[in-house]
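[1] Sequence and predicted structure below; questions after.
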Amino acid sequence: MAQQHEEKDVTFATLPAILCLHGYGTNAAIFRCQLRQITQTLSRTFRFVFVEGPFHVQQPGPGALPAFADARPFRRWHSHKTLAGAFGVSTQNVEEERRQVRDLLKDTLEREREHGPGVVGVAAFSQGAGVAASLCLDSELGTDIKFAVIICALYPAVSLAEHEDGTAASKSTMRLIEIPSIHIQGMSDSWKGQGTKVLREYFNGAKAKIFNLVGVGHEVPSRVKEAAIVADEVMAVWKSILAGGQE
């Protein structure tokens, strides 16, 4: 069963939370390590809740090698229906996996809301960024999300919502994400074009801040200077939100 991992040095009631969604072929513990330069800087303002993707994969994913080659079990989120074959998943199983991920995120958000200030933001990498985009668009689950940090997103976003017939909602039924968003893209990322497409198709560009990092591939920014850029922008967005301003 998938688990959630919270920072242990503060109580539920103290700080608002950022939901953290890892990439394909990693896990919550790996993502915590990948984000540590950013989370350490922001630890007096936010708690970070790392959610574990519920499905196992055999091989480590992009950005995991070589540092995390032995950090099993590797996990993933549900796949988009157009990519089901690549994941070895049937169309029927795509729907079942989507429901499992939605239930997992719903339970996490409700637990945070019951015991403290709740989740106010989402930070996600690679495949997790596609889940984050759908979370922000979800009319039930995304209502408390005030900002998003999207790192090296993969296209397309994977739907969490469903139609009345129980099937996943299509992109044509989605609106743009209107909350402030921070988009981190590596200039050496082979999938950079996908991250750009996610930004253009799912987010309101007028409320988006884009950082193209030189010398960075498909990876979470971990060097001190890069992490500081991200952390500073998160704080700027959060201060604007608290002040009632618009990014």
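    Now that the structure is in, tell me what you want to look at.
[2] use CA for all of it now, contacts and neighbours both
    Noted.
[3] ok, the residue lying closest to S170 once chain neighbours are set aside - contacts?
    Leaving aside its chain neighbours, S170 sits nearest to S159 (7.5 Å; criterion: Cα to Cα, 6 or more residues apart in numbering). S159 makes contacts with H80, R98, V131, S134, A168, A169, S170, as judged by Cα atoms under 8 Å, 6 or more residues apart in numbering.
[4] before we move on, what about M187?
    N212, L213, V214, G215, V216, G217.
[5] burial count for the closest residue to E97 other than its chain neighbours?
    Once flanking residues are discounted, E97 sits nearest to H78: 5.4 Å by Cα to Cα, 6+ apart. Applying other Cα atoms under 10 Å, we find 29 residues neighbouring H78.
[6] And H78, how far from G53?
    According to Cα to Cα, to the nearest Å, H78 stands 8 Å off from G53.
[7] Same check on A153?
    Distance, A153 to G53, by Cα to Cα: 16 Å.
[8] Over to K146?
    Using Cα to Cα, K146 is found at 22 Å from G53.
[9] Tell me where this protein has strands.
    Using DSSP state E, the strands of the chain run over 4-6, 17-21, 47-51, 55-57, 74-76, 119-125, 147-151, 181-186, 208-213.
[10] In a markdown table, list these along with mean neighbour count and distance to L109.
    Below are these laid out as a markdown table (neighbours: other Cα atoms under 10 Å; distance: least, Cα to Cα, whole Å):
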| stretch | mean neighbour count | distance to L109 |
| --- | --- | --- |
| strand 4-6 | 16 | 11 |
| strand 17-21 | 26 | 9 |
| strand 47-51 | 24 | 10 |
| strand 55-57 | 16 | 20 |
| strand 74-76 | 24 | 19 |
| strand 119-125 | 25 | 6 |
| strand 147-151 | 25 | 15 |
| strand 181-186 | 24 | 19 |
| strand 208-213 | 16 | 24 |
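[11] TSV for those strands, including distance to A67?
    Formatted as TSV, the strands of the chain follow (distance: least, Cα to Cα, whole Å):
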stretch	distance to A67
strand 4-6	21
strand 17-21	19
strand 47-51	19
strand 55-57	17
strand 74-76	13
strand 119-125	17
strand 147-151	19
strand 181-186	19
strand 208-213	21
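[12] if I look at H78 and G53, which residues touch both of them?
    By Cα under 8 Å, 6+ apart, the residues touching both H78 and G53 are V101.
[13] Comparison target, given below:
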Amino acid sequence: MTENQTHEKPRILCLHGFRTSAKILETQIHKWPESVLEKLDLVYLDAPYPSTGQSGVEGIFDPPYFEWFQANQDFTEYENFEECIALIEDFMVKNGPFDGLLGFSQGAMLAATLPGMQAEGLVLTKVPKIKFLILIAGAKLGGSTYGAPPLAANAFSSPVKCPSLHVIGENDFLKPESIAQLDLFVDPIVLHHPKGHTIPRLDDQSLGIVNNFIEKIQSLATT
């Protein structure tokens, strides 16, 4: 198989949720059928910081658990935001190139900020442009609930132009924030599901949405 043929499969860096892990996200994503997963080259990364408190998945998934960054109680001050992006960039340099990002929960909040900051020349300056995002149970940093870390202050000053798939649960506590996040993107594709703050299994309708999005990003991965 030639290098070009290999790269027809979009290579995606996957960022897990708050106080979970790369292994947990991989387990969650494998609820999706093999017919979807075989079309994607998914790479999972642990966040750099061990959990500083109780994980919401204790008793469901085994530790260890990690965090991308930390915030104070009212989400107006952040710690380790710049540092975690530096770690992500270092991983992308050493293990890339990557075409796009997939994020769940805190990972989705983080992933959503990266194209705008990259366009400003603030982050990910050593790696290719992010071509697409898959955001599951995400929220806007700089929105009504979560303030923006200084580095991300202008991440959404212009609408994010790269293709984006937004997976939103009807019973997710972050649903209002996930809906608000849609306004940040030029042409968001939305997949609604009846569950809560989770990665859902795909019914026939959801499967169609995901497959259509994969077709769209496959063409980007070869360019």
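    Noted; the coordinates are in hand. Since the model is a prediction, treat every value here as computed from it, not as a measurement.
[14] Of K146 and G53 of the first structure, give the one with the bigger neighbour count.
    More crowded of K146 of the first structure and G53, by other Cα under 10 Å: G53, with 28 against 19.
[15] Isn't the more buried one up against W77?
    Yes - at 5.1 Å, G53 of the first structure and W77 qualify as touching, with contact defined as Cα atoms under 8 Å.
[16] overlap in contacts of the two?
    V101.
[17] list the buried ones in the longest helix seen in the first structure?
    Scanning the first structure for the longest helix, with DSSP state H as the assignment, gives helix 91-115. By neighbour count on 16 or more other Cα atoms under 10 Å, the buried set for helix 91-115 of the first structure is 91, 94-95, 97-102, 104-106, 108-109, 112-113.
[18] now it, how far from the centre of its chain.
    14 Å (Cα atoms, centre = their mean, to the nearest Å).
[19] Relative to P194 of the second structure, how far out is whatever residue of the second structure lines up with A133 of the first structure?
    Using TM-score structural alignment to pair residues, one finds that A133 of the first structure aligns to A112 in the second structure. Between A112 of the second structure and P194 of the second structure the computed distance is 23 Å (Cα to Cα).
[20] got a list of what T20 of the second structure touches?
    S55, V57, P63, P64, Y65, F66, E67.
[21] again, only using 10 Å
    For T20 of the second structure, the contacting residues are 46-47, 50-51, 55-58, 61-68, 106, by Cα atoms under 10 Å, 6 or more residues apart in numbering.
[22] How about L176 of the first structure?
    Applying Cα under 10 Å, 6+ apart, the residues near L176 of the first structure are A133, C136, L137, L199, R200, E201, Y202, F203, N204, G205.
[23] before we move on, the earlier item: any idea how far M174 of the first structure is from the residue nearest to S170 of the first structure?
    In terms of Cα to Cα, S159 of the first structure sits 10 Å off from M174 of the first structure.
[24] hey, what's in contact with both of these two?
    S134, L137, D138.
[25] now the residues you listed in JSON lines, with distance to A123 of the first structure and neighbour count?
    What follows is the shared contacts of S159 and M174 of the first structure, written out as JSON lines (distance: Cα to Cα, whole Å; neighbours: other Cα atoms under 10 Å):
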{"residue": "S134", "distance to A123 of the first structure": "13", "neighbour count": "23"}
{"residue": "L137", "distance to A123 of the first structure": "15", "neighbour count": "24"}
{"residue": "D138", "distance to A123 of the first structure": "16", "neighbour count": "19"}
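[26] out of those, which are inside helices?
    Using DSSP H, the shared contacts of S159 and M174 of the first structure in helices are S134, L137.
[27] ok, back up a step: pull the contacting residues for whichever residue in the second structure pairs up with the residue nearest to E97 of the first structure.
    Here H78 of the first structure is matched to F69 in the second structure, going by TM-score structural alignment. Neighbour list for F69 of the second structure: 18, 47-51, 78-85, 106-107, 110 [criterion: Cα under 10 Å, 6+ apart].
[28] do V158 of the first structure as well
    77-81, 98, 127-135, 168-171.
[29] Check the spacing between it and Q34 of the first structure real quick.
    23 Å.
[30] try E140 of the first structure
    Distance from E140 of the first structure to Q34 of the first structure, by Cα to Cα: 29 Å.
[31] which of the two has more neighbours?
    Neighbours per residue, other Cα under 10 Å: of E140 of the first structure and Q34, the larger number sits with Q34, 19 against 11.
[32] Just give me the neighbour total for the residue nearest to the more buried one when sequence neighbours are not counted.
    Nearest non-adjacent residue to Q34 of the first structure, counting by Cα to Cα, 6+ apart: V220, 6.0 Å away. Counted by other Cα under 10 Å, the residues lying close to V220 of the first structure total 26.
[33] Can you find the partner of G196 of the second structure in the first structure?
    Match for G196 of the second structure (TM-score structural alignment): G217.
[34] List the contacts of the residue lying closest to its match once chain neighbours are set aside.
    Nearest residue to G217 of the first structure, sequence neighbours excluded (Cα to Cα, 6+ apart): D189, at 3.9 Å. The neighbourhood of D189 of the first structure, defined by Cα under 10 Å, 6+ apart, consists of C152, G195, L213, V214, G215, V216, G217, H218, E219.
[35] who touches the closest residue to K209 of the first structure other than its chain neighbours in this structure?
    Once flanking residues are discounted, K209 of the first structure sits nearest to I182: 4.9 Å by Cα to Cα, 6+ apart. Residues in contact with I182 of the first structure (Cα under 10 Å, 6+ apart) are 123, 147-151, 199, 207-211, 230, 233-234, 237.
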